[in-house]
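Undergrad: Pasted the sequence and its predicted model underneath.
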Amino acid sequence: MSDQATLKGWTIIPTPQTVQHKAGVSLLPMCGRVNEPRAFGDERQVLATQLADDIHAVTGLEWDITTGDRWPGFITLTTLDDLDARPSGAYTLDIAKDGVTVRGADFEGVRNGVQTLRQLIRQCGAALPRLHIEDQPAFETRGYYLDVTRGRVPTLDWLKTWADKLCLYKYNQLQLYVEHTFRFDGMSETWRGSSPLTPRDILAFDDYCAERGIELVPSVSTFGHLYMALRTHTFRDLGEFPETADEPFGFIDRMRHHTLNIGDDRAFDLSCRLIDDYLQLFRSDRFNICADETFDLGRGRSKPLAGRIGVAAMYADYVTRLCRHLETQGKQPMMWGDIALEHPEILERLPETVTLLNWQYDPQVDDGKIRTVAESGARQIVCPAVWCWNALLPRIDDAWNNITRMARYGTQYQAAGMLVTDWGDLGHVNDPRMAIPGMIIGAQEAWNPGRIPNEADMLSRISRLEYHDASGELLDILARASHAACFQWNHLITWLELDDGQDGVNTGVLQTIQGLLPEDERPDDVVRTLQDGSRAPSLAESRRILLRYLKHHVTLGETADHLLQTSARRISAIAATSGPWTNGDAAAFRVAIEGQRLLNRVGLRLASETGVIGTVQSGEAIQHDDAVNLAEALEIWMEAYAAQWGMTSRDSELHRLQGVVFRVAEHLRSANGARSVL
């Protein structure tokens, strides 16, 4: 795509393969029509309605929708003449003086062309640039993977909003990550209190996605990540360590210990029950059994079996049985590829029908694991991430680096597609709207990888198109703000959960401290302390270890606060000129930035309490007033955060996040003799 498009003030994401600019502007008529034939399957004229709605939103004009050759429209949707020569999803778009024509290789192609036209209408209104576009996707499968289980269950309305946005950026697949947040019959112990999705929700959402050219693929944990189920009275005996079922809930523990004991025949029955109940609600022929991060496999109840045949064989045999079970029902199995890549011999034993979802989230990821799967002959989809988990602000730089590299390797090794993942570890504190920049980067790279030369150009394009920011600066400001996260949500969770609830140390959490920093940033003396098995450190010592690890970052809080305040002011000013399109996003950004300012202050105070840094002095940039005032500021912030939560999500586990903030507030009030003031 020519840079002329950017100079003219509009952009298209993903960038088309070829754009021919022509002289002049095509003015949409005041009373126009969109003509859409029924032949390619859009029975409810969703695509024509999208166009008419956008025209009305931008111009105020009311357009009609029609079908058939006796009702010509200024905008015509149709199929290409040389269908066999075009891949699925390909389209052409012609904007001429006397009309606009979208031609697609199939329904998906027409849909994709309509989304390009919608983007132009949103930016140019009734005066469209004359041009000819020929376009097709690099990856046949362009999917998004949304976590709806680790704390945040979206409302059905928000899921539909998200599907609309995925459609606009030409995604054609969506998976919802489910562990315990679906209302399975006979499993109320597992889903109670989680605001679970229901069969009716899935049926309605499946229809909604299909009408927009998005395949909703069922995905449910069937092997690992069954933490909530394995804590119930009904299913605890099926876990590797049933004796831990009554231990207090822990965000970190939920991510580490959750594996079925597959040496028990009842485990396979449970896995099949989850599969069979869930798949009936979807029209898709695919099913993702997950089967990732089975950390405890062969370490607990199944240890004797592991001793006889080995963990790799145990894993391969179990997932193969699950895949065969799906095959008998005409379904194509999918699964995460991490365990198979840890034990490459597993790759040789997997069914040929399985698609490996090869997730690699390192921003500097290399091609090693993608090459390994390609050389094995297995079908794979590459899976980068939007990099929002465990934090209030999105790490957009990491998302850009991770997604662009994975797209390049996926193309190089002929992957079947790309699946952009959006996780919510540790309570899903990240607002779903924070994932929009990463989602759009993923859309670009899955369609036309490597076409945008650098991150700054990409963020400027997204700012203008998605956020209606004429300056193109919004996302650069947000990305820079994320660099000011000195004490983050996962640091706070670690600090809290080092307490085992009995005045002792949770040694499992203690072992995770080293993972909070890259190896080249870890203090050597602290590493030795952790490796010294002569004695277990006290809770106070453990928390001091954590804060010594983070000392360099935490002490940047004073400087970081100035950056965060400046970012909030600049984003607010941009939002004020962008119209009502961005009101919700602007509120989410503001709440996240203010929350990070408070987290940074908490980190400074905790480090000061433990003697890791000297007594905190009040500065001009950040006022470290007494602990009581900081506690109150946290509680006031949580009310604003909860209001934003309700804009996108059901209650689900909001109470757990509130509990975290309130526990910290109580600590601040009680520490160092702080007293409540009426």
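TA: Thanks, I have it. Residues are numbered from 1 along each chain as shown.

Undergrad: Every contact and neighbour count from this point should use C-alpha atoms.
TA: Noted.

Undergrad: quick one: buried residues of the biggest helix by length in the chain?
TA: Counting residues, the longest helix found in the chain (DSSP state H) is helix 583-609. Neighbour counts over helix 583-609 (16 or more other C-alpha atoms under 10 Å) mark 585-609 as buried.

Undergrad: do stretch 635-646 as well
TA: 635, 637-638, 641-642, 644-645.

Undergrad: got CSV for those, with secondary structure too?
TA: Converted to CSV, the buried residues of stretch 635-646 look like this (DSSP: H, G, I helix; E, B strand; the rest coil):
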residue, secondary structure
Glu635, helix
Trp637, helix
Met638, helix
Tyr641, helix
Ala642, helix
Gln644, helix
Trp645, helix
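
Undergrad: take the one below as the second:
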Amino acid sequence: MKFRLDQSAANVREGLELLLEERGHELGTEGESTPVREQPVICWEQEGEHEISVSLKHGVLTIRCREKVHFFRGFMKALEYLGTHAADSELELQELELRESACFQSSGAMLDCSRNGVLKVGKIKEYIRRMASLGMNLMMLYTEETYEVPEYPYFGAFRGRYTREELKSCDDYAELFGIEIVPCIQTLAHLHTALRWKTMQGLTDTPDILLAGDDEVYRLIDAMISSVSSAFRSRRVHLGMDEAHELGLGNYLNKNGYQNRFEIMNSHLKRVLSICRKYGMEPMIWSDMYFRLKSPSGDYYDLPPETDFSDLPEFPEGVAMVYWDYYHDEKKHYENYIKLHKKLSDQTLFAGGAWIWNGVAPNYSWMAATLMPALDACRENGVSEVICTFWQDNGAETPMTAGNLSLTTFAEACFSVENGLQDEEQRGNGDYMEFLWGDGRDAWWLLDRFDNVPGAGKNNRYADNPSKFLLYQDVMLGLFDEQIRD
């Protein structure tokens, strides 16, 4: 099918051409005069705030919305309709009306590019197109040390790291669709592969954690933030700082004696925050360490709703907290934890899980069981930004593309139709799934059956993975045969 673009939609031409080309359609050349019965005309009326309206009448497709990425969502929904309902000869007779609203200011995905599965630039751009088709306006690239820091040549060496030019290329591409890319790095823990080099040994507390308070460490972090700040338009940066379980208990302990670990964390964050200000960057961090250090057990999720943080050092202003939770299926739990986060920071983002890290196959059942109540709680409790994380634990055993169902389910749940938030059957609509990915919702759900077997519990909540342990066991020894006897 060939389309014409009204002047009102001129600034989305490049993005539309890319989306249409991969589906065998095209845009007519500017100034071309063709009857609408042969080429539908695309118009964009920039109005409203979070609303998207799609109208097809007499061969004119009008999309009303404010954000560029919402235009692409509306257009792709119309394209799916035209592909299944409209023949070219009947175009003038076809009518479509669609109205929905974005439930969140920002919604998107975090792609893990650090666990021996560093996505090629072309694959990142493919995800950008898919996110545009779903109306997602936020992408985070999780790069522990898989990006270039010129002052430290061993940082990310032999790990498939991105050059600044490659990251800029991705950012330019995302801009065509109105998608913000926020760099997600690590400035405390999860740096084992960077710190293993002899040239980095003086920077370590433990093999995985930077030595807080050391001037050389902050020179390294300065170089990190300088590098990513020059690669992206976004003035936001995710600093990581999660799961630093042994903070202050390694070389820091030998050097300084035992210190209050909450104060170590806070002091380190303040120094990193000053570096962010130097480069005009607005930071966010994973929130778990502030909860773990408050918890008697060191757990992230066991603090009661009435927990008081006033006895702790004041959390620095200007830092957003990212509340990550992939493990609960009760809305009340999420509501309680959102309220706890707001006691620490007035900026809270939520990160749910795509559950593609179960083993060799995705755990869609637990994905849906955890994401849906979480998003409902976020919508009703003033969390305006949400992301879905696509971790590649254990060497990227599950292909990230196996998370397409998770991506679509999450995205559809971030938009509401006229009668309120879509129910679970509507989220990840089967027809749109097939249009985007080549197979319908039911076909994708078959992957869930690898691990969601009898005995796995409701929705495979404990992430059992027989497809993995049966594949890897020696069939002659049968290490797990007794475990699966029934």
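TA: That came in fine, so what should we check first? Quick caveat: nothing in here was measured; it's all calculated off a predicted structure.

Undergrad: just checking, what packs against the longest helix of the first structure?
TA: Identification of packing neighbours for helix 583-609 of the first structure by 3 or more C-alpha pairs under 8 Å, 6 or more residues apart in numbering; DSSP states H and E yields helix 539-549, helix 551-554, helix 557-577, helix 627-648.

Undergrad: Which among those is found nearest to Gly337 of the first structure?
TA: Closest approach to Gly337 of the first structure among those (C-alpha to C-alpha): helix 627-648, 30.7 Å.

Undergrad: quick one: the closest one aligns where in the second structure?
TA: Under TM-score structural alignment, there is no match for helix 627-648 of the first structure anywhere in the second structure.

Undergrad: tell me which strands and helices that helix is in contact with?
TA: helix 583-609, helix 654-670.

Undergrad: Specify the stretch among those helices that is closest to Gly298 of the first structure.
TA: helix 654-670 (31.4 Å).

Undergrad: got the buried residues for that closest one?
TA: 654, 657, 660-662, 664-665, 667-669.

Undergrad: So for the first structure, the centremost residue is which one?
TA: Asp422 (1.3 Å; C-alpha atoms, centre = their mean).

Undergrad: Go ahead and confirm that residue touches Val386.
TA: Yes: with contacts counted by C-alpha atoms under 8 Å, Asp422 of the first structure reaches Val386, the gap being 5.7 Å.

Undergrad: Now do the shared contacts for these two.
TA: Residues touching both Asp422 of the first structure and Val386 by C-alpha atoms under 8 Å, 6 or more residues apart in numbering: Ala435.

Undergrad: can you list the residues that contact the helix or strand hosting Thr84 of the second structure?
TA: Using DSSP states H and E, the element containing Thr84 of the second structure is helix 68-85. Helix 68-85 of the second structure is contacted by residues 12, 16, 44, 52-54, 63-65, 96, 132-137, 177-179, 432, 435 when judged by C-alpha under 8 Å, 6+ apart.

Undergrad: All the strands of the stretch 1-150 of the second structure, residue numbers only.
TA: 2-5, 26-27, 41-46, 51-57, 60-65, 96-102, 106-112, 138-142 (DSSP state E, counting those that start in this stretch).

Undergrad: got it, and the stretch 201-350 of the second structure?
TA: Using DSSP E, counting those that start in this stretch, strands in the stretch 201-350 of the second structure cover 204-206, 209-210, 236-238, 282-286, 320-324, 348-353.

Undergrad: and the third one, how far from the first structure on average?
TA: Plainly put, strand 236-238 of the second structure ends up 0.9 Å away from its match in the first structure on average once the two are laid over each other (mean C-alpha distance after the TM-score superposition for the first structure).

Undergrad: that older thread, what is the nearest of the buried residues of stretch 635-646 of the first structure to Ile55 of the first structure?
TA: Gln644 (29.3 Å).
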